[in-house]
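Just need the structure, nothing else, for what follows:
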Amino acid sequence: MAGLVLLGLRVVLACGGDIMRILILGGSYDHPGGVEAFCERSKEALESRYDIRVRHITTNTAYLSLKKLPKYFRGVADLIACRKEKPDCVWLQYVNLPDLSYILIARVLGFRVMVTPHLGSNWKSQSRPLLRKLSGAILSKAHMIALISTTQEQEVNLPDSVPRTLIRTFLPQAILTASPAQTDDRPPVIQLIHSSRLSEGKGSFLVIEIAAKLKEAGYPFYLRIAGGADQETFARLRGMISDHGLADHVEVLGRLGVDAHAAHLRSSDLLVHPSRVDSYPLIVLEAMACSALTVCMELAGARNMVENYGGHIVSQENAVTEATEWILNQTLSDIRNAAQRASIGVRRDYDWDNCATALEAALRECVGKGLLKSSVIKACAE
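Presented below is the predicted three-dimensional model:
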């Protein structure tokens, strides 16, 4: 009976003309990372709500240069072409100052605009006074700001005139739907992993220095490095590994697919993530969901995660020494037990249905459509 009611509701929604149309703006496909994954997962989660239709357009603002301007203008042209579709809400992912230009364009086109920041206090648009003031002025033109962490209140110049709401980020379904990782199946030597868009800012070279100090201390470990990078970065990483004699201890995996990435996280005990640039590092939550604890550099978002679920924070000034000393002072069983506890909390809080419900509520509030028909559908189905 419940199945028939659910089918009937789907038909009513499909034919009733009250579909909410969302346009997600953000990301650059030639620089895949956390924001791009967030856009893809948000689209998938929203489309599962039956009465929502979603389109995603990349803004192509990552590492913007004269050479890359044509891709940026292509994104602008795609947005302008959406006048015919008339989306109910344009949801912009704000990573850098050029992204904010899309707010002004969307407002000129008459669209409702919700903005989600994906940056912190150390990014140029927030750390430089003139740019910080400019970003706040442009953000004031949005209709709503949806934060993925309360710590962004401390880091980003958010105009008081714009309503704010809290949503959650989306972790990979491959991680959340799989059974919790069994740490008893792992080797008796600690399994370390560093996973990011490999770069100086992400702490990729600091990880090699930490590995070198662990080797000097005679501490047994195995480190995997996952993520994409340019050839110069890969060459520098491999050069450091060779110089420190770490070939038997460190493996460079390169960029991984979702399933392979999840598998490596599930086989790891500790994520080493000394990033200086992540406002709210998604990889930390992914690792915790896979029963891997985390060592992070001092940033508001990372500290919030560690305080909520476990792990360790090191200073930006002395990250290598502090991370090494902390690892040396932990037993493997302590790390694995703490990681199991973290996994329970993250999996509970970041369940996709909970995250999708919070996001839909924010979008409907921005649009002015308060009825959560997806919740009605779920109730009838149950």
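
use CA for all of it now, contacts and neighbours both
Noted.

So which elements touch whichever helix in the chain runs longest?
For the chain, the helix with the greatest residue count under DSSP state H is helix 332-349. On a contact count with 3 or more C-alpha pairs under 8 Å, 6 or more residues apart in numbering; DSSP states H and E, helix 332-349 meets helix 282-289, strand 293-297, helix 300-309.

one more to line up against the first:
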Amino acid sequence: MAGDLASPTPAHGGPATAYVVLPNDIDDPATPSGGNGYDRRLCRGLSAAGWTIREHVVPGDWPRPDRAARAALAGVLAALPDGAPVLLDGLVASPVPEVLTPHARRLRLVVVVHLPLEHDDEGAALAAAVAVVATSEWTRRRLLDRYALPPGRVHVARPGVDPAPPAPGSPAGGNLLCVAAVVPHKGHDVLVEALAAVAGLPWSCVCVGPLTRDRGFVAGLRRQLTGHGLADRVRLVGPCTGAALDAEYAAADLLVLASRRETYGMVVTEALARGVPVLATAAGGLPEALGRAPDGTAPGLLVPPDDPAALAGALRRWLAEPDLRRFLRRAARGRRRTLDDWTVAATVAGAVLAGAVAA
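So this is what the prediction gives:
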């Protein structure tokens, strides 16, 4: 990005204002998500960079809005001044091109895509925007492959991460942590099958994440745990934030993520910020989040998604090979030093907004 585009000051010299459209659960502690956390930190970073941020929280079950939710969004957009830069969360924008398109010439619409919905409505909605912000290079490639978007209008602003003290780690490495909403695409059922295959080794697993988004899946997972005799070794503790989540990371030896799909995986960099190695699938943007230490070594292990045998094999290696644990911990602490904070993402987003206004 050119440096002059990052300035939020418009040509007339007054303060720049950006309007941000967010889903209604943005600050709900019962349903924390990477997307909501990203939006909140982006707003904070833009404000720190000099933008005046006007938030509009839209009611509705996004990305499955009913007629009332669509009308509420239409009302928000209609009330905004001509030429205003508007940053919209993709969960709100992508399913409703018919709401966005009437304002496409009047407003400077910028859509943040956390997780592509991958249907025709999304393509039409993104076509109505002057720019798109993707949260990973993998997401950008996915959008460009699927939709006829000009490449120069799709930008990448990867999530940042806050510095954190390194986790001490235990000698045996048996404290496993999974941080993810308990829903099918996060692969908890695959993780349980893998854990059952290494039940003879010493480990315990804490699963942090909302339990209310798919109650049927959670009920089935509990039955699966009971059937394998793992109900006392795998704890589903629900959502954790703040100090409680920090404590879970501090106690962890290994972050385990069995996702079937993932655009980036903020929990990966949150673990690496503490020097905690990662065992994850190679789904979507997870390899991008894992990255490499300065010496080129990977700070974790990647396995194919939906492959409990491969996941079990990697778990067995981690638990049974002290040399591997030492190697991966050293790599994770090296990767820890290379992670970007949130100012980088906010700088990119600010440049995109300023460019949208200039255009």
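
Tell me what angle the longest helix of structure 1 forms with helix 300-309.
Using axes from the mean of the first three to the mean of the last three C-alpha atoms, to 10 degrees, the inter-axis angle of helix 332-349 of structure 1 relative to helix 300-309 is 100 degrees.

With structure 2 overlaid, how far apart is helix 332-349 of structure 1 on average?
On superposition with structure 2, the mean distance recorded for helix 332-349 of structure 1 (mean C-alpha distance after the TM-score superposition for structure 1) is 4.0 Å.

Relative to the whole chain's centre, how far out is that helix?
20 Å (C-alpha atoms, centre = their mean, to the nearest Å).

buried ones in it?
332, 335, 336, 338, 339, 340, 341, 342, 343, 344, 346, 347 (16 or more other C-alpha atoms under 10 Å).

With stretch 212-230 of structure 2 instead?
Buried residues in stretch 212-230 of structure 2 (16+ other C-alpha under 10 Å): 212, 217, 218, 221, 222, 224, 225, 230.

From the residues you listed, which land in helices?
217, 218, 221, 222, 224, 225.

Check which helices and strands the helix or strand hosting residue 98 of structure 2 is in contact with.
Here residue 98 of structure 2, judged by DSSP states H and E, is contained in helix 97-100. Here helix 97-100 of structure 2 touches helix 67-78, helix 120-127, going by 3+ C-alpha pairs under 8 Å, 6+ apart.

Quick one: the residues in structure 1 that stretch 239-248 of structure 2 pairs up with.
Here stretch 239-248 of structure 2 aligns to structure 1 at residues 255-264, judged by TM-score structural alignment.

How far off centre is the matching stretch?
The chain centre lies 16 Å from the centre of stretch 255-264 of structure 1; the measure is C-alpha atoms, centre = their mean.

Next: stretch 144-164 of structure 2.
12 Å.

For residue 275 of structure 1, see how far away residue 342 of structure 1 is.
20 Å (C-alpha to C-alpha, to the nearest Å).

Ok, residue 148 of structure 1 next?
Taking C-alpha to C-alpha, one finds residue 148 of structure 1 at 18 Å from residue 275 of structure 1.

These two: who's more crowded?
A direct count of neighbours by other C-alpha atoms under 10 Å for residue 148 of structure 1 and residue 275 places residue 275 higher, at 24 against 19.

Find the nearest non-adjacent residue to the more buried one, please.
Closest residue to residue 275 of structure 1 apart from its sequence neighbours, by C-alpha to C-alpha, 6 or more residues apart in numbering: residue 202 at 4.0 Å.

Run through the residues that contact that neighbour.
For residue 202 of structure 1, the contact set (C-alpha atoms under 8 Å, 6 or more residues apart in numbering) comprises 196, 273, 274, 275, 276, 277, 278.
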